[in-house]
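Peer 1: whatever this is, show me its structure:
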Amino acid sequence: MPITRDATEAVARSTGALRTRITDLLGVEHPIVQGGMQWVGRAPLAAAVSNAGGLGVLTALTQPTPQALAEEIARCRDLTDRPFGVNLTILPSITPPPYAKYRDVIIDAGVPVVETAGANPREHLRHLKDAGVTVIHKCTSVRHAVRAQAEGVDAVSVDGFECAGHPGEDDVPGLVLIPAAAARLDVPILAAGGIADARGLVAALALGADGVTMGTRFVATREAPVHDRVKEQIVRHGECDTELIFRSLRNTARVASNTVSREVVEILAGGGAFEDVRDLVAGARGRRVFEEGDLEAGVWTAGLCQGLIDDVPSVGDLLDRMVREAVALIAGRLPGLVAGDRSLT
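Peer 2: Sure thing, here's the model as predicted:
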């Protein structure tokens, strides 16, 4: 049963927007969150997502210093009067960034939502919660999600194996991971990984999530602060055009397939160590891809959902389309599939 635009709009007008525990928790119109992406989560994109009714997210460590983050938060506030968040990814390092200073900037600026990722957020959680910040923790397994709930986070983002960036080491796709997490958790859940359109949104809700987080889909929007050649490549790429690097190091990352990422896979598969690929995977090289549009300059993250992306819309058009079509699927097409409904005959 095809869904025409007229039918979609009629259903949307009659049923209203999608309201879930996530929209209530975050104070947003749509249950759609922009993922925190290195080099991409900047004010123009975050503000566009928030202005469109979702939750935009700045990426703290994209900014070179805590002061630079304070300036980016102020810049985002100039672009939107709606809620937005900040991603703070905490990773083990020989010379770690000043995480506490970044955290304090977020608190002092009155940012209402923080997405933590990487290590256990316990060290920062008390400070954030005492300041009234809503905390979402990104997880790639049920056990980590259960632990995050026990630590006191307000919601979890559960990333399936389809996601860009780090999918964990369990290789469990969202179709299994999301309902498995929903069966164990009481806090609201955001489904992430492989979601790029209304079908993914509706599927996530059916699996037990309260909303979705999207990364790659938002890279391919007009407001994303990346070179147009990157956006065009995402549109050209299919679902098979990614590589899993660092598998042998148990630090798996899903990135776009190019000559660099394929070389990294080959070196490590042949017994190489991280030192043998360090220069190939340097963050500065990945940044060049996004800023200069040289698709072979380094490795850059992309998820399997690029196989579902065939345009580069504005953020506003994307969210409007997703929600309108999701409402039509839920209220229009799906009820007609129930046995005994004579409308299908």
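
Peer 1: only C-alpha atoms from now on, for both contacts and neighbour counts.
Peer 2: OK.

Peer 1: tell me where the protein has strands.
Peer 2: Counting by DSSP state E, residue ranges of the strands within the chain are 32-34, 56-59, 84-90, 113-118, 134-139, 155-159, 189-192, 211-214, 242-245, 253-256.

Peer 1: reformat those as CSV; add distance to residue 48 and mean neighbour count.
Peer 2: Written out in CSV, the entries for the strands of the chain read as follows (distance: least, C-alpha to C-alpha, whole Å; neighbours: other C-alpha atoms under 10 Å):
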stretch, distance to residue 48, mean neighbour count
strand 32-34, 10, 28
strand 56-59, 7, 29
strand 84-90, 10, 25
strand 113-118, 16, 22
strand 134-139, 20, 25
strand 155-159, 21, 28
strand 189-192, 20, 30
strand 211-214, 14, 26
strand 242-245, 27, 22
strand 253-256, 25, 24
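
Peer 1: and the closest residue to residue 252 other than its chain neighbours, how far is that from residue 238?
Peer 2: Excluding its sequence neighbours, the residue lying closest to residue 252 (C-alpha to C-alpha, 6 or more residues apart in numbering) is residue 246, at 4.8 Å. Spatial separation of residue 246 from residue 238 under the definition C-alpha to C-alpha, to the nearest Å is 22 Å.

Peer 1: to check against the first, give me the structure of this:
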Amino acid sequence: MSALRTRFTETFGIEHPIVQGGMQWVGRAELVAAVAEAGALGCLTALTQPTPEALTAEIARTKEMTDRPFGVNLTILPTITPVPYDEYRQAIVESGIRIVETAGNLPTEHVEALRPRGVKIIHKCTSVRHALKAQSLGVDAVSIDGFECAGHPGEDDVPGLVLIPRAAEELSIPIIASGGFGDGRGLVAALALGADGINMGSRFMATVEAPIHDTVKQAIVEGTELDTELIFRQLRNTSRVASNAVSREVVEELRQGAGFQDVRHLVAGARGRTVYEEGDLDAGIWSVGQVQGLIHDVPTVRELVDRVVAEASDIISARLAGLVADPVTAG
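Peer 2: Now for the predicted structure:
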């Protein structure tokens, strides 16, 4: 298999320019270790673990499965219960983790605390202006989320086809394209648009090693690009989730003027966790992106990564190379 070397693979010491970013309730040791073993960058989701001590144990469990590099995601969003970020950061550093993915608000405190300890930081954001701010803070790379993504796409509604090259025009650090990526075609497109790699979330959910119920994986396979809902639009906190009885109820309640407190019981994180653990697709809100329209099977992580890289390499060396006319014969 041909290697695809980019600024991202060189900077972070990863074999393939593919990232499995943090996903609440999903980014656990089984998946992350499999991604690392396949030569991509996997990220544990720190706040899936209830305490910093539990994160330390999960990092240790991952290291028992792989000796390859992996990262930890730290999401920075408003919470009802304050998060002891300093203790989570300490757990990361003391466990020897050297790559952290941040997301949400600006990662100022994380950069100031982690970079002096030799930790490289990838910040995930949804706009060029936020990416530029993160770059000015000293992050090592930016993961830029287009409107197609699962989770929080921001409020600008700019799809990746425009957002990625705009980011490439403005930034000097490596860029990971996120939102809508699930195969080799997407990887080639991202590289052509100026990115240095891709982030896949929903695609990694539909793998053998993903620690979620098989019913959820099959729902992703059967879903189309039309089977998502955008909730919290009226609250300026948009989130793309699977279309189900709960998400449709949230959309309708907010459309009729309800506030967050009116739907809080519907969107509780514990309900979403039940979906992943028990396979009841209508038990709560769960995240998936429009890329599910391109997901047609549940391979192992290695099969998926190998396929994406092989397909991308073939497109670059065969199909695209064949489109370039020989100047001699063309004349």
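
Peer 1: need the strands of structure 1 in JSON lines (columns: distance to residue 49 of structure 1).
Peer 2: Output for these, formatted as JSON lines (distance: least, C-alpha to C-alpha, whole Å):
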{"stretch": "strand 32-34", "distance to residue 49 of structure 1": "7"}
{"stretch": "strand 56-59", "distance to residue 49 of structure 1": "5"}
{"stretch": "strand 84-90", "distance to residue 49 of structure 1": "9"}
{"stretch": "strand 113-118", "distance to residue 49 of structure 1": "14"}
{"stretch": "strand 134-139", "distance to residue 49 of structure 1": "17"}
{"stretch": "strand 155-159", "distance to residue 49 of structure 1": "17"}
{"stretch": "strand 189-192", "distance to residue 49 of structure 1": "16"}
{"stretch": "strand 211-214", "distance to residue 49 of structure 1": "11"}
{"stretch": "strand 242-245", "distance to residue 49 of structure 1": "26"}
{"stretch": "strand 253-256", "distance to residue 49 of structure 1": "24"}
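
Peer 1: what residues are up against residue 197 of structure 1?
Peer 2: Taking C-alpha atoms under 8 Å, 6 or more residues apart in numbering as the criterion, residue 197 of structure 1 is in contact with 308, 322.

Peer 1: go with 7 Å
Peer 2: Residues in contact with residue 197 of structure 1, defined by C-alpha atoms under 7 Å, 6 or more residues apart in numbering, are residue 322.

Peer 1: what's the counterpart of it in structure 2?
Peer 2: Under the alignment (TM-score structural alignment), residue 197 of structure 1 pairs with residue 183 of structure 2.

Peer 1: now stretch 254-272 of structure 1, how far from the centre of its chain.
Peer 2: Remark: stretch 254-272 of structure 1 is offset 24 Å from the chain centroid, using C-alpha atoms, centre = their mean, to the nearest Å.

Peer 1: got it, and stretch 331-341 of structure 1?
Peer 2: Its chain's C-alpha centre lies 31 Å from the corresponding centre of stretch 331-341 of structure 1 when counted by C-alpha atoms, centre = their mean.

Peer 1: aligned to residue 324 of structure 2, what sits in structure 1?
Peer 2: Using TM-score structural alignment, residue 324 of structure 2 sits opposite residue 338 in structure 1.

Peer 1: can you pull out the helices in the stretch 101-250 of structure 2?
Peer 2: Shown for the stretch 101-250 of structure 2, the helices assigned by DSSP state H, counting those that start in this stretch span residues 108-114, 128-137, 160-170, 184-193, 202-205, 214-222, 245-255.

Peer 1: for those, give me JSON lines that also has distance to residue 269 of structure 2 and mean neighbour count.
Peer 2: Converted to JSON lines, these look like this (distance: least, C-alpha to C-alpha, whole Å; neighbours: other C-alpha under 10 Å):
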{"stretch": "helix 108-114", "distance to residue 269 of structure 2": "24", "mean neighbour count": "16"}
{"stretch": "helix 128-137", "distance to residue 269 of structure 2": "26", "mean neighbour count": "17"}
{"stretch": "helix 160-170", "distance to residue 269 of structure 2": "28", "mean neighbour count": "18"}
{"stretch": "helix 184-193", "distance to residue 269 of structure 2": "31", "mean neighbour count": "20"}
{"stretch": "helix 202-205", "distance to residue 269 of structure 2": "18", "mean neighbour count": "27"}
{"stretch": "helix 214-222", "distance to residue 269 of structure 2": "16", "mean neighbour count": "19"}
{"stretch": "helix 245-255", "distance to residue 269 of structure 2": "13", "mean neighbour count": "17"}
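
Peer 1: got a list of what the closest residue in space to residue 89 of structure 1 that isn't next to it in sequence touches?
Peer 2: Excluding its sequence neighbours, the residue lying closest to residue 89 of structure 1 (C-alpha to C-alpha, 6+ apart) is residue 117, at 4.5 Å. When contacts are counted by C-alpha under 7 Å, 6+ apart, residue 117 of structure 1 is found next to 88-90, 137-138.

Peer 1: and if you look at residue 312 of structure 2?
Peer 2: Each residue near residue 312 of structure 2 by C-alpha under 7 Å, 6+ apart is listed here: 184-185, 187-188.

Peer 1: just give me the match in structure 1 for it.
Peer 2: Under the alignment (TM-score structural alignment), residue 312 of structure 2 pairs with residue 326 of structure 1.

Peer 1: do you know how far its match is from residue 343 of structure 1?
Peer 2: 20 Å.

Peer 1: and residue 66 of structure 1, by the same measure?
Peer 2: Following C-alpha to C-alpha, the distance that separates residue 66 of structure 1 from residue 343 of structure 1 is 59 Å.

Peer 1: quick one, which of those two is more surrounded?
Peer 2: Under the neighbour definition other C-alpha atoms under 10 Å, residue 66 of structure 1 and residue 343 were set side by side, and residue 66 has more, 21 against 8.

Peer 1: show me what that one aligns to in structure 2.
Peer 2: Match for residue 66 of structure 1 (TM-score structural alignment): residue 52.

Peer 1: now do the contacts for its match.
Peer 2: 87-88, 91.

Peer 1: ok, residue 141 of structure 1 - how many residues close by?
Peer 2: Other residues near residue 141 of structure 1 come to 22 when the count uses other C-alpha under 10 Å.

Peer 1: contact partners for the corresponding residue of structure 1 for residue 105 of structure 2?
Peer 2: Mapped onto structure 1 by TM-score structural alignment, residue 105 of structure 2 lines up with residue 119. Contacts of residue 119 of structure 1 were listed using C-alpha under 7 Å, 6+ apart, and they are 90-91.
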